[in-house]
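[1] got a sequence here, can you build the structure:
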Amino acid sequence: MENTGDDDRIRAGQTEQANFPPEDIYAEDGSIRSDFLMHVGAAIADRDLLFLRRHVLRLHESELGDLLEAIQPEQRHQLVSLLGDDFDLSALTEVDEAIRLDIVDHMPNEQIAAAIGEMDSDDAVYILEDLDEADQDEILSKLPFTERIRLRRSLDYPESTAGRRMQTEFVAVPPFWTIGQTIDYLREDADLPESFSQIFVIDPTFRLLGAIDLDRILRTPRSAKIETVMRETNHPIPADMDQEEAAQLFEQYDLLSAAVVDENGRLVGVLTIDDVVDVIQEEAEEDLMRLGGVGDEELSDTTIDTVRSRAPWLLVNLLTAFLAASVISMFEATIEEIVALAVLMPIVAGMGGNAASQTMTVTVRALATRDLDIHNAWRVVRREAGVGVLHGLAFGLAIGSVAAFWFHDLNIGGVIAAAMLINMCAAALAGIMIPMLLDRAGADPAVSSSVFVTAVTDIVGFLAFLGLATWWFAVRY
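    Take a look at the predicted model:
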């Protein structure tokens, strides 16, 4: 790094920014304070390392991640370059993927390898998994053999599995040790993880036998054998288990940590509650985004990437819209004779679409959390059908009354009331049956449901309203 005239400030430390004391970098609305961003930007421009080391290096990794997302791309690169080896690479686990890749691409592999060597294995894997294989190999080659093997083993597990999420740092002891031996081991071994709350018990082949919590160790006499006080690990997590299923085990059994085992029952890592919280948040966000048909889109994505992400389902929606329009065209003559139908038919389709979205959202979430299964499916279907009938009667009566008063025609009111009842029932059934059928077929209901549910409510709504109107007025007149 070349020195400039501005670097004299680093020695003197007399800049106004260095006196800025940001006790809390967040504003009341949860965003980073604008004055802090202004001072950081000025410090980056002035190459004021004194300010950056005093006020940026002290930030928690999540706060540093928020800062990286808030500043401009060129400022990110300059900040990382100025901080050099002091930059906390674990902050990249808190930012969008596009920002993470952008920063890592501008960092030399030697710096990445040095930082990864100081990180927890789960965070290191999180950084490495998005890199090209060539960069992965080069970075791993610079690490000690044991650490390289642990990280490579985690990277070999499929994405979104417990094996990718686990920490490979854990404490394991044989069952024949005494409590005293275990305590001495914990005090004297310098290679143990920085923090842990559970010790695992293994046999000579590393097969998991049980676990013992630290509080139990502290309350047990030193002479007692580990095997006499350990508890069986009832809920070990297979390394190839989907991370969402693993999170559900944590929720069901109120776990703080859990052993991760391979296909032979050997202990390979530990999954902790902080990792599971991240999984729960990611899965919830993913389901929400997919319900809107936007996939894995992030705020940092480019315009082109965003267009590519959203276009496919918009195209499918366009095709279903043409299908609904073709239904309307079948009743063109009726609409020409009774203009009121053109005014009222969007109400029927719109109400059905909103009702179906409510049912669909509840259903998709229940399927994701495994609350909806074959044992209670038909009970829930009957409940939603009942809700559809009651909503159809209530809103059909209300809208029918308004339509009859508006157009001074009881026939119009009766037709739209009947169409509303039919479409609300169809909406309730579509909102629950389509996600269930897609889930049974192996498709992701969060991605596919909304387009098909909307198509059903539009088509049924138009067909019911215009079909009933055509039949009724043909019979009546």
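
[2] from here on, contacts and neighbour counts on C-alpha atoms
    Noted.

[3] need the three-state assignment for Ala259.
    For Ala259, the reduced secondary structure class is strand; criterion used: DSSP: H, G, I helix; E, B strand; the rest coil.

[4] buried residues in stretch 295-309?
    Gly295, Glu297, Asp301, Thr306, Ser309 (16 or more other Cα atoms under 10 Å).

[5] between those, which sits nearest Thr363?
    Distances from Thr363 to the buried residues of stretch 295-309, taken as Cα to Cα, are shortest for Gly295 (18.7 Å).

[6] from Ile183, how far off is the closest residue to Ala211 other than its chain neighbours?
    Closest residue to Ala211 apart from its sequence neighbours, by Cα to Cα, 6 or more residues apart in numbering: Phe200 at 4.2 Å. Going from Phe200 to Ile183 by Cα to Cα, to the nearest Å gives 14 Å.

[7] that older thread, can you list contacts of the strand or helix carrying the residue nearest to Ala211?
    Take DSSP states H and E as the rule and Phe200 turns out to sit in strand 198-202. Outside of strand 198-202, the residues within contact range by Cα atoms under 8 Å, 6 or more residues apart in numbering are 170-175, 208-214, 230, 257, 259, 267.

[8] surely Asp213 and Phe196 touch.
    No. Using Cα atoms under 8 Å, Asp213 makes no contact with Phe196, being 9.4 Å away.

[9] if we can go back for a sec, now for the buried residues of stretch 295-309: which two are most distant?
    Taking Cα to Cα as the measure, the buried residues of stretch 295-309 have their most distant pair in Gly295 and Asp301, spaced 12.1 Å apart.

[10] and this one, please, so the two structures can be compared:
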Amino acid sequence: MAWTSNKRGSTFMECSVPLMVSVIDTDSAIARQVSPPNRTCGDAIPTRRGRSTTCSVRGKPCRSLGYHGRTVLLKELDLVSELEQPQAITLDEAAQIADEVKELIEAGEEHSAWELLQNLHPADIGTIIAGLPRASRDAIISVMSPDTVAWILHQMNPVEAGRVATRLGSNILSFALAQAHPRQVLNVLDRLPVRRAREVAASLEPLESAEMLEYAPDTAGDLMVGQTPTTHIDSLTGEAREVLRSLEDIRQKLTHLFLVGNDGELVGQVSVVELALAENETPLREIASPLVATVTTDTPALECARLQRHYNVTQLPVTKDERLVGVILAEHLLAATVELDTRQMQRVANVAGETVGGPLSSSIRTHLPWLMINLGTTFLAAGTVSLFESTLAQVVVLAAFLPVVAGQGGIGGTQTLTLIVRAIALGELVGIGARRLLMREALLGLLHGVVLGVLVAVIALLWKQNPGLGLVLGLAMLGNMVIAGTVGAGVPLFLRRVGIDPAVSSAVVVTTFTDVFGFLLFLGIASASINLIT
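    Coordinates of the predicted model:
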């Protein structure tokens, strides 16, 4: 019986059962599966982290190697000479692979489908599997190792991860969640039936980073990594290098080492590059640099992302009671920025938290309330039109142009609204007064209104040979575009002033204003100029 160890110290032993070993690059998921010639393996020996090797005996998975660190099988085992790195693929390539996977699964060839996927990056695997029909998704997950399932759940959004989790066995799900972030564990368990959630939760060991759960979602405390590299400001470069060597999980992602004073207060930082270039006896004070920005545990994630973008920092130190408690890595800041921007865009359209492949019940709960509110506002616009029934009875052709005025106003208002909401979210309105902004958008609406007003007047003249109708339509278009620009900027600014998220309800308010005032202007001017039209 022979022992072999990997880079992290995990071990396995040879015995008398044929083995299929999963060769894993844990920064990028399973690279491939190889069947070593004349090699057999049975039991797996846990690693120092309580995890073990990934293998399958006669096609059935045994145990799985944790994804922390980079697992490399020794060349003495003659399995592989080097690991294959997965390459990025385009969206078109992902769509093509997804179609091929579905065809293979429908033909009952789940293992062939998995072979098609296993050399991809886990992000691509997660995207493809999340988009598969439920039956196909369940079929391909059934042939994966628990370690791979953990990677897939990590790449999915909470809704999709919860849907996949409901189809997994309790043992596999427990293993997968044991490697996930505590916040993701809670998100997945929250989407399971109560009895199943309790069963899985009871099998999980206490989470090492469970203290992260005391911080609210979308805050610096939620984003940070608790394993924080620090050393005293009076230390030497050689001592600082030893601190970095002691960090097993995140040292390859760090760009700076943080420096503390005698009372544990954060006083500066030193670049990892400077540490590498300096002599061992160089005092850290000589190569230290001041901190550009720090945040506290309750700082909103959006503000953290703004600081990263504005000051071009690669990591943000997080403090609590003036003591360093964590660091936010650049990759987490990027992920938070994308997630928050997506939510912001969804809130503008009143579809926050929804996914394309999500359950119908969730979509109904998201859409229906806002559709009912919008229905009420349309009746307000209809009531405005009913005030001019006599005018419409005299000049029926006016009804044909009502959507022209209202539609253009709605589009113009939405354009301005989107621009202002984005500027508010990114902090781009610093130093720009509300009055100045309103004047700018009103002027922009006026210029748009002049161009569009002349255009629709000419169209009405050529189409209906009615100069009076063209004049009325042009004036209404001009006025409504000014209103659209002013309201599109004013509504989100007002909502922000009163403490309401401008992304949530601005769209409905702006559309209502442009519809009502568009109809009011068009039909009001038409009523006053009825003799010109008839």
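
[11] re earlier: more crowded one of Phe200 and Ile183 of structure 1?
    Comparing Phe200 of structure 1 with Ile183 by neighbour count (other Cα atoms under 10 Å), the higher total belongs to Phe200, at 24 against 14.

[12] what is the neighbour count of His391 of structure 1?
    Residues lying near His391 of structure 1 (other Cα under 10 Å) number 18.

[13] what about the helices in the stretch 101-250 of structure 2?
    Residue ranges of the helices in the stretch 101-250 of structure 2, as given by DSSP state H, counting those that start in this stretch, are 110-117, 122-130, 134-141, 146-155, 158-165, 170-178, 182-190, 194-203, 220-223, 237-245.

[14] now stretch 433-444 of structure 1: buried residues?
    By neighbour count on 16+ other Cα under 10 Å, the buried set for stretch 433-444 of structure 1 is Met433, Ile434, Pro435, Met436, Leu438, Asp439, Asp444.

[15] circling back: residue range for the strand holding Phe200 of structure 1 in structure 2?
    Per TM-score structural alignment, the counterpart of strand 198-202 of structure 1 in structure 2 is residues 256-260.

[16] just stretch 321-334 of structure 1 next, same as before
    Taking TM-score structural alignment, stretch 321-334 of structure 1 hits residues 378-391 over in structure 2.

[17] ok, residues contacting the matching stretch?
    Thr512, Asp515, Val516, Phe519, Leu520, Leu523, Gly524, Ala526, Ser527, Ile530.

[18] can you lay out those residues as TSV showing distance to Ala176 of structure 2, neighbour count and secondary structure?
    As requested, the contacts of stretch 378-391 of structure 2 are arranged in TSV below (distance: Cα to Cα, whole Å; neighbours: other Cα atoms under 10 Å; DSSP: H, G, I helix; E, B strand; the rest coil):
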residue	distance to Ala176 of structure 2	neighbour count	secondary structure
Thr512	48	21	helix
Asp515	52	27	helix
Val516	54	21	helix
Phe519	58	24	helix
Leu520	60	20	helix
Leu523	64	26	helix
Gly524	65	19	helix
Ala526	68	24	helix
Ser527	70	19	helix
Ile530	73	17	helix
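
[19] can you put these in TSV and add distance to Leu473 of structure 2?
    Putting the contacts of stretch 378-391 of structure 2 into TSV (distance: Cα to Cα, whole Å) gives the following:
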residue	distance to Leu473 of structure 2
Thr512	20
Asp515	15
Val516	15
Phe519	11
Leu520	12
Leu523	9
Gly524	11
Ala526	8
Ser527	12
Ile530	13
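
[20] any idea which of those residues is closest to Ala305 of structure 2?
    Using Cα to Cα, Thr512 is the member of the contacts of stretch 378-391 of structure 2 that lies nearest Ala305 of structure 2, at 33.5 Å.
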